[in-house]
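Colleague: what would the 3D arrangement of this be:
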Amino acid sequence: MMATHLLPTFESDPGMTPTWIGLTFSGRAAALFAVLAGIGLALSTGKQVPFEGPALGAARRGIALRAGVIAAAGLTLGGLEVNLAIILVHYAVLFLCILPFLGLKPKALCIWAAGWMLASPVLAYLLRPWLMASSPQLILDHNPAWEDLGTPSQLLGDVFFTGYYPVFQWLSYLLVGLAIGRLPLTKARIPVLLLAGGTVLAVLAKALGVAAMENWGGRAALQQVLNAPDYPLDSLLQVNLAGVQQEGSWWWLATVAPHSGTTLDLAHTSGVAAAVVGACLLLGRLADWLNLDLLLPLRGAGAMTLTLYSVHVWVVAAFYLKPLPAGWTEEGMYFAHAATAVIVGMVFVLLKWRGPLEWLGHAANQLGRHSGSGLR
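Modeller: Coordinates of the predicted model:
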């Protein structure tokens, strides 16, 4: 995520040649972020056996209040001048949208995830022209901020359909994560299945999308309706389709471009996320065998993601439209951000501290969980 924020995803040449950063991480980093949210929710609501009855209701209240903390952080960061698409408001809304699914078991969740991946891109494609034709258009063209609460229809239209992280399609990622988190992750075969199955799904979805564009006439058809003639379609399909109005041709639904929100994009990035989770679980098993905490750098940063993400965005905003300090490069700035996140995360986890925003989120969660019993 930090790499896609701080390092160029396109070369500066006229053809906007994709960089290896763009080809490797664009779309996949954000999807992994969302899938992990679903896994975390599963682990906190019963793991393999989802909560039921009063326990499930308490968990839902806690998650809803925690989402409020995340949304507040996102709306505050949205007021900064920064050239990043901030995910936190969408993330919070996803937490609310997933609440009805918390009581489901893996099989039902897999069915819901597959169905949502298939149906939501089609419905979004049909609805977007209507949303864009309204007056005012239901698109913000900026990160959601506190003042946008004054225009709720525009805010909701953007968060669910026209924004950088459309919640309507992105619910697929939380459903996938919730299904993964409900699996018996401690069993030896599960990490292998996640790694192998995720890899196969990712490769098949990518191959199908590339074939549709290059072999079956998709790219030629889209070139005729592209509303951004200054941007080469070939590069956009490889790195980032966000911001392009995907209308005028059903071929848009056949792309596997990052941030396109199509079925193939959702399937590919979900497969990559599952494979990454499987690989990390296997690495954790190796660490146990070697009696070494090989995942400490990731575990530390992962334990305080909300705080580190917010600080990262704030620091990037501080340098927005300003020259880098003397002697600094984009690569140096990236390594400074990444190393700081790893080091700070390791210190906090070793000292058994919560990050400041994680503490607020935990407090809100506990308040929600216990509020129902207090009312009775």
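
Colleague: only C-alpha atoms from now on, for both contacts and neighbour counts.
Modeller: Will do.

Colleague: from Thr76, how far off is Ala287?
Modeller: Counting by C-alpha to C-alpha, to the nearest Å, the separation of Ala287 from Thr76 is 39 Å.

Colleague: neighbour-wise, which of the two wins?
Modeller: Taking neighbours as other C-alpha atoms under 10 Å, Ala287 and Thr76 compare with Thr76 leading, 18 against 14.

Colleague: leaving out sequence neighbours, find the closest residue to the more buried one.
Modeller: Distances taken as C-alpha to C-alpha, 6 or more residues apart in numbering place Ala145 nearest to Thr76, at 6.2 Å, with adjacent residues excluded.

Colleague: for that neighbour, list the residues it contacts.
Modeller: Gly74, Leu75, Thr76, Leu77, Gly78, Gly79 (C-alpha atoms under 8 Å, 6 or more residues apart in numbering).

Colleague: now the buried members of those residues.
Modeller: Gly74, Leu75, Thr76, Leu77, Gly78 (16 or more other C-alpha atoms under 10 Å).

Colleague: for those residues, give me TSV that also has distance to Gln137 and secondary structure.
Modeller: Below are these laid out as TSV (distance: C-alpha to C-alpha, whole Å; DSSP: H, G, I helix; E, B strand; the rest coil):
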residue	distance to Gln137	secondary structure
Gly74	22	helix
Leu75	20	helix
Thr76	23	helix
Leu77	23	helix
Gly78	19	coil
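
Colleague: one more to line up against the first:
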Amino acid sequence: MQKKPVARRLTGIDAARGVALFGMMSTHVLPLYAPGTTDATWTALLFSGRASGLFAVVAGIGLALLTGGRSPHRDRPLTADRRGIAVRAVVIALLGLLLGGVETNIAIILFHYGVLFLVALPFTGLRARGLAAWAAGWLLLAPVAAHLLRPIVTAGVTPPTVGGNPMFEHFLVPQTLAADIFLTGYYPVLQWLGFILVGMAIGRLDLARLGVQLALLGTGVVAAVGARFVSAQLLGPAGGMAALLQTPDGRRYPLEAMLDVGLAGVDRSGSWWWLAVSAPHSGTPLDLAHVAGCAAALIAVCLLLTRRFPRALLPLSAPGSMTLTLYSLHICVMSWADQLVPLPDPVPLLWLQIAAAVALGILLQRLDARGPLELLASGAAAAAREGRADVRR
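Modeller: Got it, this is the predicted structure:
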């Protein structure tokens, strides 16, 4: 009797992971600004910041499920879980470093993803309430810490970022690599750990229950809409936008247009009002709360839609069960496509990749097989998890 709800729950979570995968692919392939304008495209309005944040939240749910779900493991089982997660993290990080050597202008998330797994290890024994408290505090305070630390790190570390994706050679400048990964890069671990903690708190809930799914939906919508409303009030009537437009980078960039797409390249250290924005990848409390709320609401929708019909979202859940393989293939395809002359039309290029991902996901599911990189990561994790226990025996 217990098996059916678990299968439904995982199908919904896989579907959410599929949405994250296709959302990230869309932002990598399609333009984020309408050609010749500063108007955000529908791709930016839907997916910029939200897709990668959803990916991290679902990763947190996976960590919670790996460590006992509603009843977190203790003692030796938890130690074994942590050992397996650490090895999984190393495999993912190494893959990220390998892909970092591929010629692409995509900000690859995998190395940061592996580091996030490692940083989350101390939290894997907590229950839902403890994780929820840590997540709320982290979403609120980590951006403040980043705002204070970023100018210090930028002044003290030369250069303060790796200037692209992390690669093996960047270990020769460990201070720059650490600054980039934790604070100054595209996916700063200091703030992004909040997404992992939110996902872990969600993963500790009884996600098969209708009441929990509806509560998750309501909470997510309130957080997402509330964060945007508060940001609009602070930037508008409270005078925040006027203050930001007086900063050096506020005068240099089309700031109001960029709030819908992202603030990449903007120096946000000149004013505390930067913490009032909710722009994608701004890493502010309101940005993190908005993205986490959107992720929670979408996960709830996927769980509700697959509640009675686990295969209802098969075009999403099948590729969502092998995102490590499909994401890596996508990076390689885009590296190849970006070198073609002339450049291919982005719309058919995106849809061809989505169609191939869906077909491959469904095919492997029918064959009861896993993606090759998923098999590698889970196999290494399982060996690490069970190896020491076998030695003790």
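
Colleague: TM-score of the superposition?
Modeller: The TM-score (TM-score structural alignment, normalised by the length of the first structure) is 0.95; 369 aligned residues with a C-alpha RMSD of 1.3 Å.

Colleague: in the second structure, what residue corresponds to the residue nearest to Thr76 of the first structure?
Modeller: Under the alignment (TM-score structural alignment), Ala145 of the first structure maps onto Met167 of the second structure.

Colleague: likewise for Pro166 of the first structure?
Modeller: Under the alignment (TM-score structural alignment), Pro166 of the first structure pairs with Pro188 in the second structure.

Colleague: list the residues that contact that match.
Modeller: Contacts of Pro188 of the second structure by C-alpha under 8 Å, 6+ apart are His112, Asp180, Ile181, Phe182.

Colleague: so can I have JSON lines of those residues showing neighbour count, distance to Ala355 of the second structure and secondary structure?
Modeller: What follows is those, written out as JSON lines (neighbours: other C-alpha atoms under 10 Å; distance: C-alpha to C-alpha, whole Å; DSSP: H, G, I helix; E, B strand; the rest coil):
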{"residue": "His112", "neighbour count": "25", "distance to Ala355 of the second structure": "28", "secondary structure": "helix"}
{"residue": "Asp180", "neighbour count": "26", "distance to Ala355 of the second structure": "34", "secondary structure": "helix"}
{"residue": "Ile181", "neighbour count": "22", "distance to Ala355 of the second structure": "33", "secondary structure": "helix"}
{"residue": "Phe182", "neighbour count": "20", "distance to Ala355 of the second structure": "35", "secondary structure": "helix"}
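
Colleague: and the furthest pair within those residues?
Modeller: His112 and Asp180 (9.9 Å; C-alpha to C-alpha).

Colleague: just name the closest of the buried ones among the contacts of Ala145 of the first structure to Gly278 of the first structure, please.
Modeller: Gly74 (29.7 Å).

Colleague: what's the match for that closest one in the second structure?
Modeller: Match for Gly74 of the first structure (TM-score structural alignment): Gly96.

Colleague: in terms of contact, does its match touch Val115 like I think?
Modeller: No - using C-alpha atoms under 8 Å, Gly96 of the second structure makes no contact with Val115, being 10.6 Å away.

Colleague: of all residues in the second structure, which one is nearest the centre?
Modeller: A centroid search over the second structure (C-alpha atoms, centre = their mean) returns Ala56, at 3.0 Å, as the residue closest to the centre.

Colleague: part of a helix, is that residue?
Modeller: Yes - looking at Ala56 of the second structure with DSSP: H, G, I helix; E, B strand; the rest coil, it is inside a helix.

Colleague: which residue in the first structure aligns with it?
Modeller: In the first structure, Ala56 of the second structure lands on Ala34 (TM-score structural alignment).

Colleague: show me what contacts that match?
Modeller: Tyr91, Trp170, Tyr173, Leu174, Gly177.

Colleague: closest to Gly150 of the first structure out of those residues?
Modeller: Of all these, Gly150 of the first structure sits closest to Tyr91, with 20.2 Å by C-alpha to C-alpha.

Colleague: and that closest one, what element?
Modeller: In this assignment (DSSP states H and E), Tyr91 of the first structure forms part of helix 88-97.

Colleague: have a look at how far, on average, the following helix or strand past that helix is from the second structure.
Modeller: The helix or strand immediately downstream of helix 88-97 of the first structure is helix 106-133, counting by DSSP H and E. Helix 106-133 of the first structure, aligned to the second structure and superposed, deviates on average by 0.5 Å (mean C-alpha distance after the TM-score superposition for the first structure).

Colleague: which residue numbers in the second structure go with helix 106-133 of the first structure?
Modeller: Aligned by TM-score structural alignment, helix 106-133 of the first structure falls on residues 128-155 of the second structure.

Colleague: relative to the whole chain's centre, how far out is that stretch?
Modeller: Distance of stretch 128-155 of the second structure from the chain centroid (C-alpha atoms, centre = their mean, to the nearest Å) equals 16 Å.

Colleague: mind listing what's buried in it?
Modeller: Those would be 128, 131-132, 134-135, 138-144, 146-147, 150-151, 153-154, for stretch 128-155 of the second structure by 16+ other C-alpha under 10 Å.
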